[in-house]
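> Based on what follows, work out the 3D shape:
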Amino acid sequence: MLLLAACAATPPAPDERRTVEDRVRAPAVENDDAELQVYTLRNPAVESLERQARSAEAEGNLNLAEQLLERALRIDGRDPAALQFMAEVQLQQGRVDQAGSYAQRAWDAGPQVGAICQRTLRTLIIVHERASDWDRAQRARDRLSQCRVAPPERF
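This is a model prediction of the structure:
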């Protein structure tokens, strides 16, 4: 009976915070200086709210981070950095569908090269894997190399 009960137990949920750090953020900044980065012009209020959300996240207060990002997105709902950060917060909270929605919006509005591009695609890979949509996960993996572009030579 004990053996059957052990087999029926569900595996523990993955540590979503570690997933975001290890699979989304860290790989995107490994070669940050060796690759072209494209940044959009940003509203200073959105940047301020995002900084506050990062602080809240660092303190472990994901609910406050989410509220601050919602305010930022009410100001500029197409800011790719804020959309991607919201996707990461949603993923950390186990809201995979919402994370996918925000990541897709970040992909659509954001640069197709650089760190944000990489973080967005890595988020979409995780979302598709969780949904067992292996084809879409592979397509996102295939696009990942296109985010890495060497910067132009400086003279």
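> make it CA atoms for all contacts and neighbour counts henceforth
OK.
> Report how many residues lie close to the nearest residue to residue 29 once chain neighbours are set aside.
Leaving out its chain neighbours, the residue that sits closest to residue 29 by CA to CA, 6 or more residues apart in numbering is residue 115, at 6.4 Å. By other CA atoms under 10 Å, 27 other residues sit near residue 115.
> From residue 146, how far off is residue 115?
Applying CA to CA, to the nearest Å, the value for residue 115 to residue 146 is 11 Å.
> what do you get for residue 67?
33 Å.
> can you pull out the helices in this structure?
In the chain, the helices defined using DSSP state H lie at 2-8, 16-19, 26-29, 44-58, 62-75, 80-92, 96-109, 115-130, 134-144.
> can you list contacts of the third one?
Applying CA atoms under 8 Å, 6 or more residues apart in numbering, the contact partners of helix 26-29 are 114, 115, 116, 118, 119.
> and this one, so I can compare the two:
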Amino acid sequence: MKRASLIAVLMLVGCATAPPPAPPAPSYDAAAIVAGVRASGKPVATEVEVHPPQDPLVADLRQQAQRDEQAGRIAEAAAALDRALAERPQDPAVLQERAEVALLERHIDAAFDFARRAHAAGPTVGPLCRRTLEMLVQVEGLRGAAGDAGAGPRAMDFAKQRDACTVKPPPRY
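From the prediction side, this is the model:
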């Protein structure tokens, strides 16, 4: 009797269906997105850009990260930027660069968090402002493609803020 019960249970287990697989994460070209984000931060001829003095160690680490990224060593670029952030945790330029590398690593949530911190600590106008907000727009777009229903409205809000980063000169008479 025990044997028959065991066989019946095993047969029922064999008939159980596996849960459907999770939908695959949307495919995206991280390098193209990062290139677009960086392009959005190109200076406009009519705006004034202010660059505070940099810590030489942080500047060296940023340059090392850039060389590592160009060589395809994304993890090493991330590590160099993490060391720079250990020195200057609120540096908006380093935070933005770290957001871009996080996206290259395909860490969407980390990219969002770094960009959000960069925007909070950084300027409210100019190239860095546009870059951080463009990163937030792009990440929200990726989240929307993954099924996050709230991502679309958030992306639109970030896009409006990004557009406000460019200060137009006063009209000339």
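> what TM-score do we get after superposing?
Overlay of the two chains. TM-score (TM-score structural alignment, normalised by the length of the first structure): 0.84; 142 aligned residues with a CA RMSD of 1.9 Å.
> of the helices of the first structure, which approaches residue 36 of the first structure most closely?
Nearest of the helices of the first structure to residue 36 of the first structure, taken as CA to CA: helix 115-130 at 8.8 Å.
> which residues in the second structure does that closest one align to?
Under TM-score structural alignment, the match for helix 115-130 of the first structure in the second structure covers residues 127-142.
> what lines up against residue 164 of the second structure once you look at the first structure?
When the first structure is aligned by TM-score structural alignment, residue 164 of the second structure is paired with residue 146.
> Contact partners for that match?
Residues in contact with residue 146 of the first structure, defined by CA under 8 Å, 6+ apart, are 112, 113.
> how close does it sit to residue 113 of the first structure?
Counting by CA to CA, the gap from residue 146 of the first structure to residue 113 of the first structure is 7 Å.
> centroid residue for the second structure?
residue 111 (2.7 Å; CA atoms, centre = their mean).
> Closest to residue 49 of the first structure out of the contacts of helix 26-29 of the first structure?
Nearest to residue 49 of the first structure among those, with distances taken as CA to CA, is residue 116, at 17.9 Å.
> show me what contacts that closest one?
By CA under 8 Å, 6+ apart, the contact list for residue 116 of the first structure reads 28, 80, 81, 84, 110.
> burial measure for the residue mapped onto the second one from the second structure, as a count.
Following TM-score structural alignment, the counterpart assigned to residue 80 of the first structure within the second structure is residue 92. Residues lying near residue 92 of the second structure (other CA under 10 Å) number 24.
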